[in-house]
Structures are given as structure tokens and as C-alpha cells.
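A.B. asks: quick one, structure for this:
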Amino acid sequence: MVSEREKIALILESAELGPFESLIGQLTSAANEQRSHAESLFILGCDLHPDALALKLVAVLDASPALDFRAMSVVHLRILLTHRDSRGSFWLRLSPASQTSLKSLLLVVLQQEPDRSTAKKVADTISAFDLLPDSTWPDLLPFLFHAVAASNVRPCLQEYALLIIAQIAYVLVGDASFVVSHLPTLSTLLLAALSHPSSSNVRVAALSVAINLVTSLKSAFVENILFVELGYTMMRTFVDFVDSGDEDYLQEVLKLFIDIAVAWPQFFSFRSYDGVARVMMHIVEAAQHEEDTQDLSGEFINTLAEARAGAGPGADAEA
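C.D. replies: A predicted model of the protein is given here:
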């Protein structure tokens, strides 16, 4: 009788993806016994063959024709990469060669994955590398900047690159070398992306980067001459979405502005940005907007009012 150790070794050593796809498919099986057996094998693979398991996951993500398997692979890969247990980080148990291969393959997949939802999961996984111990990726930022700036890049790749930058912005602005060397370039890239001629997804992703810069830098954002034009462009982009009639995109933008109201409400006290609250009130009162859109605008107004009331008199001047 073949032991579980032998089974997982055979699955991971197979040149075909089929046996491993079958395993990850069974991880979500409705049959308890089948799911438990698959979980046992998967955990054993993590323990005994971390390199082979991680590389097999990214191989399925890269080459499987089945969307479900690709989507499940990237979810499991992100969970593994950020997993810590009594033995420490799974990431640190991978060999340097496996770590390098994973990074390279994830960038390849990001450029070629046709399903937007799965590609965004890949972007989330790439973003997680900035949270991993002893993880350096010097090629990542040049790749992302090129993906945003290049004229021959598909808008979807621009969007994914911006989403990654948005998620790691908090880490980037804490790096003095990044602030000195790359912040001017990022500001220029965001100005162009916020005015993208054909993709609302790119514009929303660029806005998410800009807003994360606001909530990370706070007063340093409004005091930095680099960001004067960027701030105006953020406001113009907001108004454009209000006027567009596309409620789905407008709701995404409203959620981003709520993030600022929660994290640093003083932003909206600066003269350049204080008109946002008036626009929000107009949305609440305008009959043409959907109820969800009006609710989000109301949430923004309430969040801002509560923050200002809690801060007390003179808070804006001290911000």
C-alpha cells in the first residue's frame, strides 16, 4: 500500500499537471473524507517538499487551461507565502533558486493571465512579497513603473501594476531612498494614469495609489510641491466620475475617499480639497444617483463630520 508520503512525492514529481490539479480541486470538495485526505496530502507536501509544492502551484497558474485551477493555485500560493507556524515563515524554507523562480513566473503570469479576477489575485500575491521576511525584489519596481508608463502595454497590465503599487505604497514611502529617487517619477506616472484616455480601471487604480500616498504621507503630501498638480488631478478625476453616469466606478471612487476621511480627515480641510464635501452632498440629494452611491456619499459626510467633531477646535490648523 502506497503511503501518503509516497503519494504526495509522486504527485509533485509528475511531469504532468493533472495529478496536482486533481489534488487542489479536492481541497474544496463537498465530500468531507475526500477533502480531509487532500488537505492531509497538501500539508504533508508543505512540510516535506516546500520547493516542489510552491513551484507546482505556480506551474498550474502559468500553464493550466482550466480557470478554476489557476484561480485556486494563486489563492493557495498567497496563503503559503504569507504563512507562519512554529517553524517560522514558509517563504524562508524555500531555496534561493525557488524564490527567484517564483518571482519571475509571477511576473510572467501577471502579463498573460486573461481572467481579470485571477490576474488581480496574482497582483495581490506579488504585493505580499513586501511583507515577507528577508525578501528583496530589486526588479519589481522597475517592472511596475515600465508597465504603467509604456505606450505599448495593455491597459489591464497598467491597472494591475498600479494596484500592486497601491498595496505597497505604505512600505515604499517609509524608505528614504524611494522617496528621494522614485517619488518624482511616481507622481508623473500617476498624473498620466489619472487621465488615461480609455480605461476607467486604470484611472481608479491610479487614484488608489494617490490616496494611499495621502494616507501614508499625510501633511507631507500637501506640503510637497511635487503633489500640487497631483492633488488637483485627483479632484478632477473624482468630479469626472461623478459626471460620468457610471455608478459602479463612482462607488469605487467614493470608497477610496472614505479611506482618506477615516485615515486623515484633515486632508479635506485644505482649501484645494474642501469642495469635495459639497460635491458629496450634491450626490446625496441628486435623484439620478443610485441608492448605494448616495449611501456612500452620506457615509463620507458622516465620517468627516465625526472626525472633525472628535478632533476638536483648532485641529485643522494643527494638521
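A.B. asks: could you use CA atoms for every contact and neighbour count after this?
C.D. replies: Fine.
A.B. asks: list the buried ones in stretch 293-308?
C.D. replies: Neighbour-count burial for stretch 293-308 flags 293-301, 303-304, 307-308 (criterion: 16 or more other C-alpha atoms under 10 Å).
A.B. asks: pick out whichever of the residues you listed sits closest to residue 5.
C.D. replies: residue 296 (52.5 Å; C-alpha to C-alpha).
A.B. asks: not counting sequence-adjacent ones, nearest residue to the closest one?
C.D. replies: Spatially, and ignoring its direct neighbours in sequence, residue 296 is nearest to residue 254 (6.4 Å; C-alpha to C-alpha, 6 or more residues apart in numbering).
A.B. asks: and that neighbour, what element?
C.D. replies: helix 247-263 (DSSP states H and E).
A.B. asks: try residue 165
C.D. replies: Here residue 165 sits within helix 155-172, counting by DSSP H and E.
A.B. asks: who are the contact partners of residue 5?
C.D. replies: Residues counted as contacts of residue 5 (C-alpha atoms under 8 Å, 6 or more residues apart in numbering) are 41, 44.
A.B. asks: now show me the structure for the sequence below, then we'll compare the two:
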Amino acid sequence: MLQVASHPVPHFSMMDRVSYHASPVASPPSLQLPRNLARPPFAEVERSAVTVIAPELADAPFEYIRRYLAGQAPQMIAAVNMLSIPSSLPKSRLPASLDAAVRPTSYPSSSLVFPTHVLAVSSSKSSPSSPSTPTAASFAAQAQMPSSATVPLYPTHSLVLAAHCTLLPQLPTSKPSSKATALNLPVVPLTVPDAATFPHLHAFLHTKRADTLLVTLLPSLQSSLPAAHSPSSSGSSRSYVSQFSSEKLLRLAQALASTAYSQNGPQGALQCLMAHAKVVNGLWKNTCALGIFDTELWGVMDLAWEVILAALTRIVEIQRR
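C.D. replies: Okay, here's the model as predicted:
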């Protein structure tokens, strides 16, 4: 079993938290959220993690590699859609690899970028004494997995992960298949702090679509959020999140609070917004655990967090009237 050492981010002090006390009528417990999402110290990926997969990129700047991979996202997605891979498998019976049949397509085979591995993702156990502190991602030992549950599978591209994740151990070697009708892909059991939000993070690393990620975090605001004209990256001259002024963030927060209140009532609105906060928090934990320092990713998380906190404040103000 491969594991990475734990690299927790700093704990939040009570001065760094925002508290929301519900009205005395319903008297649910107080809500405490960190004012900001803490960032671990920056670290760059190891050059060897990339060159072992793609020796031809040994001298390429990392940002060039990431932009190049983002440009290949359509070919990666098309290739994944051509494969017959189960969406999940029993935890107790994960194979070392699986054969994925390749469906016929009109795409030229030379233009497709097939996945190299399949990730079997589950949640790691978090410490109840420090729920806001991310734990490091690790490969899970199959023998320790409960036999009653299934684990979702995600076809992935090892170069994409290597170019972004500073704390992910090297994936096992994936050998190209000599068959045109099937691929043999290693199955890698992986534990992350929050398996539910892993597909959002995994998709972003491949597509670099900040607009799509923000819609995922704030789905009720989809019609109010601008779309990106092209896949964004941390090397872009103008980032997606830079177009959100303070006034626009306030309007989004008011819209989020209004929607939550009208659909769920005063107490239900708080629960709804806390559910949004939980999703962002889970994404943040996974980002820290995998050691990802993409500027646009962090910008989207910060933006969504700011909107949610402001919406919560709005709901509390309504309750106190």
C-alpha cells in the first residue's frame, strides 16, 4: 500500500470563524464556519513525476504542460466516452486491472487521448476533533475495505494528475494495449477526505473549466453566472473569477439567499446553504490533500465560499427582523 504523509493546513482559531446563531424559536445549534479557506504553503510538482510518464516534456515549463493538457480535454473526454467501464465495483472485489472495451467511433484514433488508469475512490476517515483540517490522500489497502459497499470508478489520465497533484504518489505503470478493441487499465484504490466531491475536482483538472465548477458549487445561480469562452487556466491573462466585482458577489449572495428562503423557508434555508458550504468544504479538503495549487481552482472555491457566507448572513438578518 502506498501512502503519503499527512500535511494538515493550519487550524482555524475562533477569531477566524464566522458564527451564525439561529432564532430562539427553532433554536437549532449555532453554525460556525471559517471566514476564509486556508491555503497550505505552495509546492510545485516534482519534475520526475511528469517525465516518468512523458519524457518528451522534460524541459517544458509546468504551465505550458497544464495548458497543453487542458487543450486536449475534448479528446480525453471523447476517448473516455468510447470505453465500456462499470461505474462502480464492490470494494472487496476490486481487480488489479480491468479490460475496457473500445466502442467504434468516427473519431480518428490518432486524435483520441485514452485514459491510463481507473481510480476507485472512497472517503478516508476524518478526525472528529479537527473536521476542518484536511487529511492527506492515500492509496487504500484492499484488505481493509468493508465488503458490503461499492466504490465508484473514474477513468483518469496519469499525466493530468502528475501535472497538478504534488501529494499524490506515482501511479502504477500502465502499459499501452496492443489491441485496438480493448484497453487494459490498472485499477488504483484511492482514498480522499471527501469522495462525494472528488468527481468535481477530477473533472476540473482535466477541463480547467472554472465556469462549470462554479455552477456545480452554486447550481441555483446557474442562470446568473457567466460562461467562459474557452477553458481557463492559471496561466491565462485574465482569469474567470477576476470578472466578479464586490457588487456582483453581493448580488449573487442575495439571489442565493432569496432562492434558498423561498424554496425552503427560514430554517430550511440555513440547512440548504450549509449543504452548499459542505460541498465547497469537501472540495477544499480534497484539493489540500492532493496538494493542488491551481490559481483558478482556488479562486472559484474562494468565490463560492464568499457568496455562501454572505447568503447565510442575509438569512440570519431576515430571521432577526
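A.B. asks: let me see the TM-score of these two.
C.D. replies: In this superposition the chains share a TM-score of 0.24, using TM-score structural alignment, normalised by the length of structure 1; 137 aligned residues with a C-alpha RMSD of 6.9 Å.
A.B. asks: identify each buried residue in the helix holding residue 254 of structure 1, please.
C.D. replies: When burial is assessed from 16+ other C-alpha under 10 Å, helix 247-263 of structure 1 yields the following buried residues: 247, 249-261, 263.
A.B. asks: now swap in stretch 301-310 of structure 2 and tell me
C.D. replies: Buried positions in stretch 301-310 of structure 2, judged by neighbour count with 16+ other C-alpha under 10 Å: 301, 302, 303, 304, 305, 306, 307, 308, 309, 310.
A.B. asks: before we move on, what about stretch 210-229 of structure 1?
C.D. replies: Using 16+ other C-alpha under 10 Å as the test for burial, stretch 210-229 of structure 1 gives 210, 211, 212, 213, 214, 215, 216, 217, 218, 221, 222, 227.
A.B. asks: start to end distance for that stretch?
C.D. replies: For stretch 210-229 of structure 1, the separation between the terminal residues is 12 Å (C-alpha to C-alpha, to the nearest Å).
A.B. asks: in structure 2, which spans are helices?
C.D. replies: Across structure 2, reading from the start of the chain, the helices by DSSP state H fall at 47-51, 62-71, 73-81, 158-164, 198-207, 210-217, 246-290, 295-319.
A.B. asks: Throw these into JSON lines and include distance to residue 184 of structure 2, thanks.
C.D. replies: Formatted as JSON lines, these follow (distance: least, C-alpha to C-alpha, whole Å):
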{"stretch": "helix 47-51", "distance to residue 184 of structure 2": "21"}
{"stretch": "helix 62-71", "distance to residue 184 of structure 2": "22"}
{"stretch": "helix 73-81", "distance to residue 184 of structure 2": "13"}
{"stretch": "helix 158-164", "distance to residue 184 of structure 2": "14"}
{"stretch": "helix 198-207", "distance to residue 184 of structure 2": "21"}
{"stretch": "helix 210-217", "distance to residue 184 of structure 2": "30"}
{"stretch": "helix 246-290", "distance to residue 184 of structure 2": "26"}
{"stretch": "helix 295-319", "distance to residue 184 of structure 2": "32"}
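A.B. asks: the residue nearest to residue 296 of structure 1 contacts residue 298, correct?
C.D. replies: No. The pair residue 254 of structure 1 and residue 298 does not pass the contact test of C-alpha atoms under 8 Å, sitting 10.1 Å apart.
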